[in-house]
Each structure stands twice: as structure tokens, then as C-alpha cells.
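In: Build the 3D model from these lines:
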Amino acid sequence: MRKITKKPEVLAPAGTLEKLKMAIHYGADAVYIGGNAYGLRSRAGNFSFDEMREGVAFAKKHNAKVYVASNMVTHEEDAEGAGDFFRTLRDIGINAVIVSDPALIEICATEAPGLPIHLSTQASATNYETLNFWHQEGLERVVLAREVGMDEIKEIRQKTDVEIEAFIHGAMCISYSGRCVLSNHMSARDANRGGCSQSCRWKYDLFEMPESGEHESLLEGDPVEAFSMSAVDMSMIHHIPDLVENGVDSLKIEGRMKSIHYVSTVSNVYRQAVDAYCNDPDHYEFKQEWEDELWKVAQRELSTGFYYGIPSEDQQLFGKRRKIPAYVFIGQVLAYDEETKMATIQQRNHFGVGDEVEFYGPGFTHLRQTIDSLWDENDAPIDRAAHAMMIVKTKVNAPVKPFDMMRKKK
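Out: Okay, the predicted model is just below:
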């Protein structure tokens, strides 16, 4: 008989306040966000202090936690004001900060006592000695490097008491623990200070470089991304039992720059899988519908990364994609009238009469139907919801709820 010693948290990305609320509604136990400084996603919708306060209040209401990623590599000028920043986070009620640079760790520990610190994956923690070192320095949790395998996690868990957080879904950086200088060289944007231009995702060709004349491609025909440094995405949905049994405390989903469609869908799926296993491990069965759901928001192919061995060429992106995402997010339910069976929807992408759509919601609820009528917010009949964020109404075949989402096949 299998015994679960601890149910891991599902940790979701939240690039904006809207995504924070959506992730929690769809089952996340915790979210991680970025502030306006010290993070690695300068182009994400980073949070102001006021937005953090609102996010923390919302999370507490739903028994969830909020962590702030402050995981940049600092140069001499970058640490100015860090003490005030961390003290403000502590006073707001942030549950922990995620840090990689020892300088920021020292500043946080000395100038904002009481604010828990988690070691970022950028710090490349790959062995139990490293985890024990940081535990002795006062850190509560370590986010493992994405190069760590499952057998290594098992040994780490046996030889340390520090909490373990591990990435289980999302994009994989091609560089060791994300420490890369390609972007610095190619676009003068510092990847380790929040400015990565994702040079590894660019398409490359092979050219002959004559001393004079035109550069000519050495590839015949019209190759599709023949040369790439880009990895496929990670998905551990098939391996929840391994993660739980080997003592991973927090299952981390990548993607602070992804859409609310992505955040809600992936949080929903992993919530179902974790609950199903932890509630009855002896009778747990993987459900194919979980993986099918993930493919509705996948941007790239999926693999298990380094968990079960070194990735092969099949875990790199080149040539034509072997699977292509099939769904587009088109709306969010704002209200539902039981008497008229009418749903009020905020449009997020074009749809109209005759479209086959799917509603989904927290708890893995699904409703598929064809849109046979539409009205605008003034109750005038229309054929299409063609304007961004417009409010429309339609009859639905079964009850829906606020925060339910709506999508259709591309």
C-alpha cells in the first residue's frame, strides 16, 4: 500500500494580476510573480506594489500563496534599493522571494528579516550538499536546476530536509540553468538581468562566406528551421507518481509570459492529476484526457527533459513540427442567467454564429456546443463578436460560471 507523506503544491506562473486570479481559480496552490525590479522577465506584466497587495489579499482569501521572483544576476549598480524592495514585499505579505544571486540573498536576509527565501533554479543546485549549504544559510526551499534527474532527486530527498521545488511543465532553456550570453552578444540584451531576446529560438541557416560577393546558403531547397538551438517544452503529466514519491514539495509550471488560456488550462490539468494520485495512490490511473487538454495550449512538442536521461536530438526543435496546437482562446464567461440560460461573455478573439466552441472551467468541467445566436451588450442580435474585449451574450446548453473560459479549434 502506497503512503503519501506530503501532497505537493501546484505552483503556477502569474505574469499579471488577472493571471494570478485565474491560476488560483483553476487550482494552483501558489503562484509566482515578478516585481518591477530584480526579476528575469522584464517584458512580462510585472506587478506594482499595489497590485501585489491585491494579489496577496486574493490569494489569502483562497488559501493560496504568492512568491516573487527576484532572480536576476546583479552587477554593481543593480543592488541599489534592494533592501527597501524586500522590506516592502515582506510588509505586503509575500510568502517568499525566489533569488539566485548571493548578494541579493544576503541583502534580503539582513535587511528584510522574516521574509522567506527560496533559491532560484538559476543558481544551478544539482546535489544534496548544495541544498544543505543553502539550508544552513537560512533558505527554506531550493528550486532544482532543470538538469537534475529523477534518481538524483531521490538521493537529494534522502539526504536533506530542505523543501524541493522542481519544474514540471513549460519551456526549457537550452543553456545550463538558463545562464546564457547569446542574447547579450546578438541583441545587446542581458538574459541574466531580465532582457533575454531568446536567440536560441531564432531560425538559423548555413552560409558560404566569400571574401566578396553575396552570402549564399549551402542548403538546397527551402529548409524549415534546419539549424536550431531550441529545446522542446517539458511535460511531466505522465509522471506525477514519481515526483510525489521522490519527495518533490512543489511542482512548478513555467510561463509568466503565457496567456490566461495557458495558465488556466495547465493549472487545471495538474490539479486534477495531483489530487487523483494523492487521494488514492493505490488505484491511480493516468487519464489521457489530461494530456489531450495540455495539447490545446502547447506551443511546442513535449518531452520529460532531463528527468529520465540526457535529451536526444528528438527533444530539439528542427524541421516541421510533429504536433501543432489546435485551439484558440476566444472568451471568458462573466455571468450566467439560469432563467434564460444566457451566458455573458467577454470576447478575447473572433468568433460568431455557426462556430463550434468549448467551454471549460475549474474542476475540469467541459461543455461543447455550436453558437446558434449572439447578442451584443444592448441585446441587439449580431453575427460575429469581432471587436476586442466586446461584451456579448449567447445561449448555452448547460450552466456555466464566471471565470469559465471559451475556446474553439483553429
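
In: Going by C-alpha atoms from here, please, whenever you check contacts or count neighbours.
Out: Will do.

In: any idea which helix is longest in this structure?
Out: Taking DSSP state H as the criterion, the chain has its longest helix at helix 260-279.

In: Need the contact partners of whichever helix or strand comes after that helix.
Out: Sequence-wise, the next helix or strand downstream of helix 260-279 (DSSP states H and E) is helix 288-295. Residues outside helix 288-295 that contact it (CA atoms under 8 Å, 6 or more residues apart in numbering) are 237, 265, 266, 269, 273, 325, 326.

In: Please apply the same query to stretch 394-410.
Out: Residues outside stretch 394-410 that contact it (CA under 8 Å, 6+ apart): 22, 25, 261, 326-336, 338, 340-345, 355-362, 367, 369, 371, 373-375.

In: Among those, name the ones in strands.
Out: When the contacts of stretch 394-410 are checked against strands (DSSP state E), the matches are 327-336, 342-345, 356-361, 367, 369, 374-375.

In: Which PyMOL command selects the buried ones in those?
Out: PyMOL command restricting the ones in strands among the contacts of stretch 394-410 to the buried ones, with burial defined by 16 or more other CA atoms under 10 Å:
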select buried, resi 327+328+329+330+331+332+333+334+335+336+342+343+344+345+357+358+359+360+361+374+375
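
In: just to revisit the earlier point, the longest helix of the chain versus strand 327-337: what angle between them?
Out: Interaxial angle of helix 260-279 relative to strand 327-337 (axes from the mean of the first three to the mean of the last three CA atoms, to 10 degrees): 80 degrees.

In: Report the distance from helix 260-279 to the chain centre.
Out: Taking CA atoms, centre = their mean, to the nearest Å, one finds the center of helix 260-279 at 12 Å from the center of the full chain.

In: Mind giving me the packing neighbours of that helix?
Out: In terms of contacts (3 or more CA pairs under 8 Å, 6 or more residues apart in numbering; DSSP states H and E), helix 260-279 is packed against strand 9-13, helix 17-25, helix 240-245, helix 288-295.

In: Return the distance of stretch 19-38 from the chain's centre.
Out: Stretch 19-38 sits 9 Å away from the centroid of its parent chain (CA atoms, centre = their mean).

In: Can you give me the end-to-end span of it?
Out: From its first residue to its last, stretch 19-38 covers 20 Å (CA to CA, to the nearest Å).

In: can you give me the helices for the protein?
Out: Counting by DSSP H, the helices of the chain are 17-25, 49-61, 82-92, 102-111, 128-136, 150-158, 182-187, 240-245, 260-279, 288-295.

In: The last one: which residues count as buried?
Out: It refers to helix 288-295. Buried residues in helix 288-295, defined by neighbour count with 16+ other CA under 10 Å: 290, 291, 294, 295.

In: Could you also give me the structure for this second sequence? I'd like to compare it with the first:
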Amino acid sequence: MQKTALKRPEVLAPAGTLEKLKTAIHYGADAVYIGGDAYGLRSRAGNFSFEEMAEGVAFANEHKAKVYVAANMVTHEGNEKGAGDFFRTLRDIGISAVIVSDPALIEICATEAPGLPIHLSTQASATNYETLEFWREEGLERVVLAREVSMEELAEIRKNTSIQIEAFIHGAMCISYSGRCTLSNHMSMRDANRGGCSQSCRWKYELFDMPFAKEHRSLTENGEVTEEFSMSAVDMSMIEHIPDLVQNGVDSLKIEGRMKSIHYVSTVANVYKTAIDSYMADPENYVLKQEWVDELWKVAQRELSTGFYYHTPTENEQLFGPRRKIPVYQFIGEVLSYDESSGIATIRQRNHFSVGDEIEFYGPNFEHFHQNVMEMKNEDDESIDRAPNPMMIVTMPVAQVVKPGDMIRRKKPEVTK
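Out: The predicted structure is shown next:
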């Protein structure tokens, strides 16, 4: 029996700003997802104007990449006003698809902006192939699975539907069902399902004894908040399970994080592109490299797990109590230019660094090297021993050839108690 050829999945990266869009594509993303000024779930992200979308689409087209727009809010009465014009404008700009959860917005897009592909958002909580088939028959091109789907369920879904499947493979997990949470509404009067989530699940909580008509009393030691009690989930990372995702026919591997930095976007897109390319080049002899795992930890903000893919999360997939020690790296700059004759790089500073620091350069295609900062100069060609000012331009000798867009990080000094 002839084996079915494996299909290379799309690496789909978040892009909260135009800079992040260009960075993600530069570092290997096949597609990015962004938000507009309306109908999305990240009101605090650097959402795109139509002009910025047009520039982003032009850049993506130049690099054979795609741009999707998230319009996945839950609409209350009146929220849908103007949606037809919004979707038509996206179509005319050249957006590759919109990501929608609300049936009202899906209907408006389908009827008023024909020709604009629609993807079902993870907010719609699609967890079985019958649901995917329903949306396929409604004309949708792709479904973003709920994060609660297991790998076993994913395999069954793929066997029973031809619609494109998109699945989250890295980033933050929501403690509520596929993000459909009202904690933020109750605790800060910000509607999570209309773009205002205040991440109440990430707050620190304490346990109290509250006897009737008596003053409440803390049940934790000395009344100190020790994070013994939490609703905060650890983040997801599927870097160690690329073969399972590809073999089970996932069409798009989605990275969470539209509000994350270009350091995060460049690192995570770079790692997953490298791993996927390695697997597709030789599936039979594919080997997970520890350096890929280590690289992801350099931008990790929380512990990492595989979410719901292999088991129902336990207390080990929640954040509370003493945390594991994680190597913490700091993004300190990006290369603007490099003079090969002199070996001098021009760098835009993003966080302070000093002469004597050991720094790491990295670029697309997983190119890395370390060196110490031996000397540097400011824009007036004056020697300086540190670069403390945000976005300042410095020059410094670099041991190897670097390119515009390469990033620089350093490991933070360990804090001793």
C-alpha cells in the first residue's frame, strides 16, 4: 500500500504590529494573523489601520506569505454595525482570510464580502468532526480547533473531514473553555469576549476563612500571598511533537502571542520553521534537537506543557507555589547594518547593555553565535561603556558577519538572595 505523502504545515505567527508582522515573516512564518481596529479580541494589542494592513499585505506578498485578520469577538446587539464595510475593505486590501467565531459576523462576511475566505476561530470551540463538517458545508475554508482537543481526537477529526485544520502549538493557555470566560467581566468590568480581557486568572489569590458576622482570616502562613492557589495555566509548547502534528494532517500550526515582543515572535517562528523543515526533509530520520527546546526557553515567561494534547491537565499544568528556575534572557538590540570591511555593526538598542557583557546574535535559519562586547560608540562616534537609553543607536565590532534584522540578546545576571 502506497503511503500518503505528508503535507508541510503552515507556520502561523502572531503579529500585533506592522514591525512584528515583518519580523515574523523574516524569521520564517508562512503566514501571520493580525487584528484590525474593530471586531477582534485584543483591544490592547497594536491593532492595524487599513493603511498598515495594506503595507503588511504588500510585504507578505513579496515574501510569499499570507496575512489573516482576527475578527473573533462575540457580538452583542449593535456590535455588528459596519461589519460589511469592514470585511469588504479587508477583501479589497488583499487579506487572505478572516478568523471569525460569531455566526452573525460569519453571515455578514459571506453575504457582503463574497470572495473573502473565512476561518472559524478557536473561540467557537470546535472539538469534533461533525462540527467541522457543518462549517465546511456553510462555506468556511478552515477551522481553528479548540485548545481542548486531544491528539487522539485530532486524528479522528482529520480522518472524517476534508476542511483545513489549524491548531495551536505554542503560547498562552486560557484557564476557561477556549477563552469563553467572564471572570474579567465580573472582576474588572472588561468584557473578555469583546476584546477587553484583564486576565483575572493570572492574578495572585489567597485563601480566607470567612465565618458569618466575623472578620475574615487568612489561611496561608502569616497572611502572605504565596501563590498556593491559582487559576493560571502554564503555556503550551509542542516543539517535541512535530511528527504527531504533521502525520495527523494539521494544515496550520498556530503560535499564540499578538501582544508579545519581536524577540518572542522571531525566536518562536524561527524554531518551529527549523524543526518543521527538518522533519519534512527526512521524516524517517528526524531527530528533535535539544537546541530547539533550549531556544524556546529563552523567551518563555511561564513553565511549558503540551496542554490537552496527551492528557487532561493536572495541577502540574497550573502555576502556583515555587516555580522552576528558568534561564531568563533579555532582548537588547537589533542589527541595522553591517560594514564587512571594518567588521562594525550598527545596532538599535532595545534594553541596556554594557562593555564586557556576553551577548548572543541570532538570525533567520537558526544562525547563532556569542561574543563579548569589547567596545562601542554612540552616534557622535564617542566611546561609551554602556548603552542605557531606549532605542539609541550604537556601533560596535562584531566577530562574525551579521545582517540587518538580526537580533541580540543577553542572559540576565542571576539575582542572589
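
In: before we move on, back to that, residues touching the longest helix of the first structure, excluding its own?
Out: By CA under 8 Å, 6+ apart, the surrounding residues in contact with helix 260-279 of the first structure are 4, 7-8, 10, 12-14, 18-19, 22-23, 25-28, 237, 240-241, 253, 255, 284-286, 290, 293-294, 297, 329, 362-364, 405.

In: Point out the one among the helices and strands packed on helix 260-279 of the first structure that comes closest to residue 114 of the first structure.
Out: Checking these against residue 114 of the first structure by CA to CA gives strand 9-13 as the closest, at 21.7 Å.

In: relative to helix 17-25, how tilted is the closest one?
Out: Interaxial angle, strand 9-13 of the first structure versus helix 17-25 (the same axes, to 10 degrees): 160 degrees.

In: and strand 9-13 of the first structure, how far from the second structure on average?
Out: Its aligned residues in the second structure lie a mean 0.2 Å from strand 9-13 of the first structure after superposition (mean CA distance after the TM-score superposition for the first structure).

In: Stretch 267-278 of the first structure now?
Out: Looks like 0.3 Å for stretch 267-278 of the first structure (mean CA distance after the TM-score superposition for the first structure).

In: what span of the second structure lines up against that stretch?
Out: Per TM-score structural alignment, the counterpart of stretch 267-278 of the first structure in the second structure is residues 269-280.

In: Quick check: buried residues in the matching stretch?
Out: Neighbour-count burial for stretch 269-280 of the second structure, counted by 16+ other CA under 10 Å, picks out 269, 270, 271, 272, 273, 274, 275, 276, 279, 280.

In: got it, and stretch 63-81 of the first structure?
Out: 64, 65, 66, 67, 68, 69, 70, 71, 72, 73, 74.

In: Tell me, how many residues neighbour residue 249 of the second structure?
Out: For residue 249 of the second structure, the neighbour count with other CA atoms under 10 Å is 21.

In: what's the spacing between the aligned partner of it in the first structure and residue 159 of the first structure?
Out: Alignment note (TM-score structural alignment): residue 249 of the second structure maps to residue 247 of the first structure. According to CA to CA, residue 247 of the first structure and residue 159 of the first structure sit 11 Å apart.

In: And for residue 307 of the first structure, nearest residue in space, chain neighbours not counted?
Out: residue 149 (4.0 Å; CA to CA, 6 or more residues apart in numbering).

In: wait, the one you found sits on residue 246?
Out: No - the pair residue 149 of the first structure / residue 246 is not scored as a contact, 11.1 Å apart, by CA atoms under 8 Å.

In: And residue 352 of the first structure? What does it align with in the second structure?
Out: Residue 352 of the first structure maps onto residue 354 in the second structure, by TM-score structural alignment.

In: Same check on residue 408 of the first structure?
Out: Aligned counterpart of residue 408 of the first structure in the second structure: residue 410 (TM-score structural alignment).

In: which one is that match nearest to, not counting chain neighbours?
Out: Of all residues not flanking residue 410 of the second structure in the chain, residue 359 sits nearest, at 4.7 Å (CA to CA, 6+ apart).

In: wait, what's in contact with that neighbour?
Out: Shown in contact with residue 359 of the second structure (CA under 8 Å, 6+ apart): 370, 371, 372, 373, 408, 409, 410, 411.

In: if we compare the helices and strands packed on helix 260-279 of the first structure, which one ends up closest to residue 201 of the first structure?
Out: Nearest to residue 201 of the first structure, of all those, is helix 288-295, at 20.2 Å by CA to CA.

In: which residue numbers in the second structure go with the closest one?
Out: Against the second structure, helix 288-295 of the first structure falls on residues 290-297 (TM-score structural alignment).

In: The matching stretch against the first structure, how far on average?
Out: Mean for stretch 290-297 of the second structure is 0.2 Å (mean CA distance after the TM-score superposition for the first structure).

In: Quick one: neighbours of the nearest residue in space to residue 154 of the second structure that is not next to it in sequence, just the number.
Out: Nearest residue to residue 154 of the second structure, sequence neighbours excluded (CA to CA, 6+ apart): residue 248, at 7.0 Å. Look at residue 248 of the second structure: counted by other CA under 10 Å, it has 19 neighbours.

In: repeat for residue 213 of the first structure
Out: Residue 213 of the first structure: 7 surrounding residues under other CA under 10 Å.

In: how near is it to residue 38 of the first structure?
Out: 46 Å.

In: ok, now residue 334 of the first structure?
Out: 35 Å.

In: and if you look at residue 116 of the first structure?
Out: Counting by CA to CA, the gap from residue 116 of the first structure to residue 38 of the first structure is 16 Å.

In: ok, now residue 272 of the first structure?
Out: On the measure of CA to CA, residue 272 of the first structure and residue 38 of the first structure end up 33 Å apart.

In: same thing with residue 371 of the first structure?
Out: 46 Å.

In: Compare neighbour counts for the two and give me the winner.
Out: Between residue 371 of the first structure and residue 38, counted using other CA under 10 Å, residue 38 has the larger neighbour count: 25 against 18.

In: If we ignore the residues flanking it in sequence, what's nearest that one?
Out: Counting by CA to CA, 6+ apart, residue 70 is the residue found nearest to residue 38 of the first structure once chain neighbours are left out, at 4.7 Å.

In: so the one you found makes contact with residue 36?
Out: No - contact criterion CA under 8 Å: residue 70 of the first structure and residue 36 do not qualify, at 9.5 Å.

In: From the geometric centre of the second structure, which residue sits farthest away?
Out: Computed with CA atoms, centre = their mean, the residue of the second structure farthest from its C-alpha average is residue 213, at 47.4 Å.

In: would you turn the buried residues of helix 288-295 of the first structure into a markdown table with distance to residue 133 of the first structure?
Out: What follows is the buried residues of helix 288-295 of the first structure, written out as a markdown table (distance: CA to CA, whole Å):
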| residue | distance to residue 133 of the first structure |
| --- | --- |
| 290 | 38 |
| 291 | 38 |
| 294 | 37 |
| 295 | 39 |
